[in-house]
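Undergrad: Sequence and predicted structure are below.
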Amino acid sequence: MVRGLRVLRATALPVLLLAVTGCASLGYYGHLARGQAALLRQRVPIAAVVDDARADPVLRARLAEVLEARAFAVSHLGLPDNASYTRYVALDRPWVSWAVYAAREFSTQPALRCFPVAGCVPYVGYFSPERARAEAQRLRARGLETWIGGVPAYSTLGWFADPVFSSMLRGGQDELIEIVFHELAHQWLYVRDDTVFNESLASFVGRQGLVEWRRSRGEPEPDPARAERERAFVTRVLALREDLAALYARPLDPATMRILKAAHIADFRAWYAAQRAGPWRDERRFDAWANAPIDNAALAPFGLYDRWVPAFEGVFEAVGQDWGRFRAAVEQVARMPPAVRSDYLDAWAAAMEGPPRDAVLR
């Protein structure tokens, strides 16, 4: 994960989901099982940390707010009321897991990995960075582009009581609370084989939930200028992804395709350099991602986490910002056939980008 830019807010880790065959698959699931079991053993109640006078006072205050935000998520947002995010795990590593994305040289569609229950997802997760790097190397040997991102949190989709990991505290308090709301949204609603729906919905719930959480405490909303810069950056990255998708659809030879692909990426870098030299002179959040190699795999997470956030914003506004009505409406959308659901949300997203228009939830 790029620090400050929430490319990977969370993932759904297919832990201990059986009915897998093949030596490689069994080895991978064994890795997940051992990693998950180790984390479960390390959990301690957040209340015990908060009450421990010997513990770091900053940590105690941050975790105490998590418990308050967790209660708010249940009472105000209507998210699941369970034991998730009532325990804490202090990790011995910077991230709880690492996600490996892969894509073909001339495709913006990430390669899918399929698991029982969790369905097909566009990444594979590891508790070990060495295993993640080995997987990326294996995929590159097959001719795929790869990108590895550190993950601060993941959801077991209600199979276990997910804890707060120390990796979730690497950012500010707003980011921590947003991740908790994001993860609980996964526990509320998860559509098999539709990562874009799942992540866009959770991203919206996390962001809107944070706004209302701060409002409930008499605090100002998150800095709108900071949020606008992130929105502008993500929009430009998504535009690059769309430009490349259009390029790949053209009947060109590979050599020409590579030249034009490099030109599109160079245009993006020039745009970013202009922003950093001008209005974003003090904005460093995006530097690590923008200055690293950019390819189809690196672009993949953006299309997953942000594509339909505007659509869910539109639905939320259409139901009068009522969380109960919103949940009912979204659950109805989740039951649509995949193609119908995709068209429906694309239409909402387009409506939010253009002039205001009336919409009817069917």
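TA: Nice, I can see it.

Undergrad: going forward, measure contacts and count neighbours with C-alpha atoms only.
TA: Fine.

Undergrad: burial count for the closest residue to residue 104 other than its chain neighbours?
TA: Nearest residue to residue 104, sequence neighbours excluded (CA to CA, 6 or more residues apart in numbering): residue 144, at 4.9 Å. Neighbour count of residue 144, defined by other CA atoms under 10 Å: 20.

Undergrad: ok, now which ones touch residue 144?
TA: Shown in contact with residue 144 (CA atoms under 8 Å, 6 or more residues apart in numbering): 102, 103, 104, 105.

Undergrad: ok, it to residue 297 distance?
TA: Distance of residue 144 to residue 297, given as CA to CA, to the nearest Å: 9 Å.

Undergrad: which stretches of the stretch 251-362 of the chain form helices?
TA: 254-277, 287-291, 296-306, 309-318, 323-334, 338-353 (DSSP state H, counting those that start in this stretch).

Undergrad: Turn the ones you listed into TSV, including mean neighbour count and distance to residue 210.
TA: Shown next, in TSV, are these (neighbours: other CA atoms under 10 Å; distance: least, CA to CA, whole Å):
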stretch	mean neighbour count	distance to residue 210
helix 254-277	14	27
helix 287-291	15	25
helix 296-306	23	17
helix 309-318	20	14
helix 323-334	16	14
helix 338-353	16	21
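
Undergrad: Please tabulate the ones you listed in TSV, including the columns distance to residue 185.
TA: Formatted as TSV, the helices of the stretch 251-362 of the chain follow (distance: least, CA to CA, whole Å):
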stretch	distance to residue 185
helix 254-277	33
helix 287-291	27
helix 296-306	13
helix 309-318	13
helix 323-334	10
helix 338-353	18
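
Undergrad: Residue 92 is nearest to which of those?
TA: Distance to residue 92, taken as CA to CA, is lowest for helix 287-291 among the helices of the stretch 251-362 of the chain, at 23.3 Å.

Undergrad: burial count for residue 57?
TA: Per other CA under 10 Å, the neighbour tally for residue 57 reads 13.

Undergrad: What of residue 165?
TA: For residue 165, the count of nearby residues is 23 (other CA under 10 Å).

Undergrad: By neighbours, which of the contacts of residue 144 wins?
TA: Within the contacts of residue 144, residue 102 tops the neighbour count with 28 neighbours, counted by other CA under 10 Å.

Undergrad: so how far is residue 44 from the residue nearest to residue 85 when sequence neighbours are not counted?
TA: Leaving aside its sequence neighbours, residue 85 sits nearest to residue 163 (CA to CA, 6+ apart; 4.6 Å). Separation of residue 163 from residue 44 (CA to CA): 9 Å.

Undergrad: Comparison target, given below:
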Amino acid sequence: MRAFFRLVAATILAFGVAGCTSVSYYAQALEGHVKIMAARRDVGKLINDPSTSEALRARMESAREIRQFAVDELALPDNRSYRSYVDVGPEAVTWAVFAAPEFSLTPHAWCFPVYGCVPYKGYFSKKSATEFAAGLQRQGLDVHVTGITAYSTLGWSKDPLLSTMLTQGDTHLAEVVFHELAHQRVYIHGDSEFNEAFAVAVETTGVRKWLRAAGDTAGLRRYEADRRRRADFLALVSQTREELRHIYESSGTVSEKRAAKAAAFERLRTRYRRLRDDRWHGYRAFDAWFDAPINNAKLAVVSVYDAQVKSFLRLFDLCSGDYPRFYASVEQLGKLNKADRARALESAQACYDAGHS
């Protein structure tokens, strides 16, 4: 299953101390990022280096082409981000901890200078992330820890390509690069749902354009099939979230709510297996997600990163697929307060470009 949950590592450059976040937390974030930055190798030099393996050289050539496409065709930032490379191993570069109350679908938020409040806390150490999650569990919260294959400092530093971004083919690499550069193009302080859905919209439209430009019709068919399966997955999760809302708002006892909650998760797994075996003809890439524990925090990840995507894709169409106009429109929406912003995005009937009143 490809990585759905690519995050902006919102704490990486938050060097000051805010709220109750400890100095040690910022220290680990800074130390991890500095180590990665110190290990960068220029993509062009890697391509020209005779000692570079043919496999890595081919991936670097693809990465360079994708990066330039982002500038030339998607109007994304032309800077030094994703023009260098670091091998961080195959697993993950960071680990994110999500948490939510036992009977609520609203994720817990942590607040940081520069980036505002976000629904996760990121660690460069899996052990540290797991220990932090265990502490939250002892407080009675639902907790989910997930490995992250890419992060962005929103242009504050020259973010490199990472080995974790190269494990699933060029289409996946294009998704990640377009997504993370979109965060550099527009980022609204303290609104993760808005920011992530915007980046997913840029990623989705950008990959389609990239595949069409390459004449890769087979790749485009595979990508659209993947998008349809993702939509099916989101629909399953949305149905379960609605069931859980009714359970949590009911007058049942704690024991009754816990039993109903567990039953809702089992129904979700049953619906998934039926979807997998029938409509998907045995496609099993989502099995790991459903085989692992499911709780409110895990469902919150899906909500944060996909809740507003359809509205952004519709806005992109209203802007006639013109990326600069689309970005200007998103920036205009970003000037509204959070509640008005969400309503305006959902109800938009025109492209709110820079000249729109």
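TA: Nice, I can see it. Not measured: the values here are computed from a predicted model.

Undergrad: Any idea what the TM-score comes out to?
TA: Once the chains are laid over each other, their TM-score by TM-score structural alignment, normalised by the length of the second structure reads 0.93; 350 aligned residues with a CA RMSD of 1.7 Å.

Undergrad: picking that back up, residue in the second structure matching the residue nearest to residue 85 of the first structure?
TA: Superposed on the second structure with TM-score structural alignment, residue 163 of the first structure falls opposite residue 160.

Undergrad: Touching, that match and residue 87? I think so.
TA: No: using CA atoms under 8 Å as the test, residue 160 of the second structure is too far from residue 87 to be in contact (9.9 Å).

Undergrad: of those two, who's got more company?
TA: Using other CA under 10 Å, the more surrounded residue of residue 160 of the second structure and residue 87 is residue 160, with 24 against 17.

Undergrad: Pull the contacting residues for that one.
TA: Taking CA under 8 Å, 6+ apart as the criterion, residue 160 of the second structure is in contact with 37, 40, 81, 82, 83, 84, 85, 86.

Undergrad: Run the residues you listed past the first structure and keep the common ones.
TA: Retained in the first structure (both residues aligned by TM-score structural alignment, their matches' CA atoms under 8 Å) from those: 40, 81, 82, 83, 84, 85, 86.

Undergrad: Tell me where the stretch 1-150 of the second structure has strands.
TA: 41-42, 84-86, 94-100, 110-112, 116-118, 121-123, 142-148 (DSSP state E, counting those that start in this stretch).

Undergrad: I'd like to know which of these is closest to residue 288 of the second structure.
TA: Smallest distance to residue 288 of the second structure across those (CA to CA): 12.3 Å, for strand 142-148.

Undergrad: Can you name the element that comes right after the closest one?
TA: Once the chain leaves strand 142-148 of the second structure, the next helix or strand it forms, by DSSP states H and E, is strand 161-162.

Undergrad: Now find how far off-centre that following strand is within its chain.
TA: Centroid separation for strand 161-162 of the second structure versus its chain: 16 Å, with CA atoms, centre = their mean, to the nearest Å.

Undergrad: who touches that strand?
TA: Here strand 161-162 of the second structure has contacts from 81, 82, 83, 84, 85, 86, 87, 88, 149, 150, using CA under 8 Å, 6+ apart.

Undergrad: before we move on, what about stretch 323-332 of the second structure?
TA: Against stretch 323-332 of the second structure from outside (CA under 8 Å, 6+ apart): 74, 75, 185, 186, 315, 316, 319, 351, 352, 353, 354.

Undergrad: what do we get in the first structure for the fourth one?
TA: Right, residue 186 of the second structure. Aligned counterpart of residue 186 of the second structure in the first structure: residue 189 (TM-score structural alignment).

Undergrad: Repeat that for residue 55 of the second structure.
TA: In the first structure, residue 55 of the second structure lands on residue 58 (TM-score structural alignment).

Undergrad: Please work out how many residues are found near its match.
TA: Neighbours of residue 58 of the first structure (other CA under 10 Å): 10.

Undergrad: Helix or strand: which one has residue 172 of the second structure?
TA: Going by DSSP H and E, residue 172 of the second structure is in helix 170-185.

Undergrad: swap in residue 247 of the first structure?
TA: helix 224-248.

Undergrad: what is the orientation angle of that helix with helix 296-306?
TA: For helix 224-248 of the first structure against helix 296-306, the angle by axes from the mean of the first three to the mean of the last three CA atoms, to 10 degrees is 130 degrees.

Undergrad: which residues sit against helix 224-248 of the first structure?
TA: With contact meaning CA under 8 Å, 6+ apart, helix 224-248 of the first structure is reached by 5, 106-108, 257, 260-261, 264-265, 268, 296, 299, 302-303, 306.

Undergrad: Pull out the buried residues from that helix.
TA: Neighbour counts using 16 or more other CA atoms under 10 Å place 229, 230, 233, 234, 237, 238, 240, 241, 244, 245, 247, 248 of helix 224-248 of the first structure among the buried residues.

Undergrad: Can you pick out the most distant pair from those?
TA: The largest separation in these, counting by CA to CA, is between 229 and 248 at 28.8 Å.

Undergrad: Residue 194 is in contact with residue 305 of the first structure, correct?
TA: No: counting by CA under 8 Å, residue 305 of the first structure stays clear of residue 194, with 11.5 Å between them.

Undergrad: pretty sure residue 113 of the first structure contacts residue 125?
TA: No: between residue 113 of the first structure and residue 125 there is no contact under CA under 8 Å: 10.2 Å.

Undergrad: who's more crowded, these two?
TA: Of the pair residue 113 of the first structure and residue 125, residue 125 is the one with more neighbours under other CA under 10 Å, namely 26 against 12.

Undergrad: hang on, the earlier thing: would you mind getting the angle between the helix holding residue 247 of the first structure and helix 254-277?
TA: Helix 224-248 of the first structure runs at 170 degrees relative to helix 254-277, counting by the same axes, to 10 degrees.
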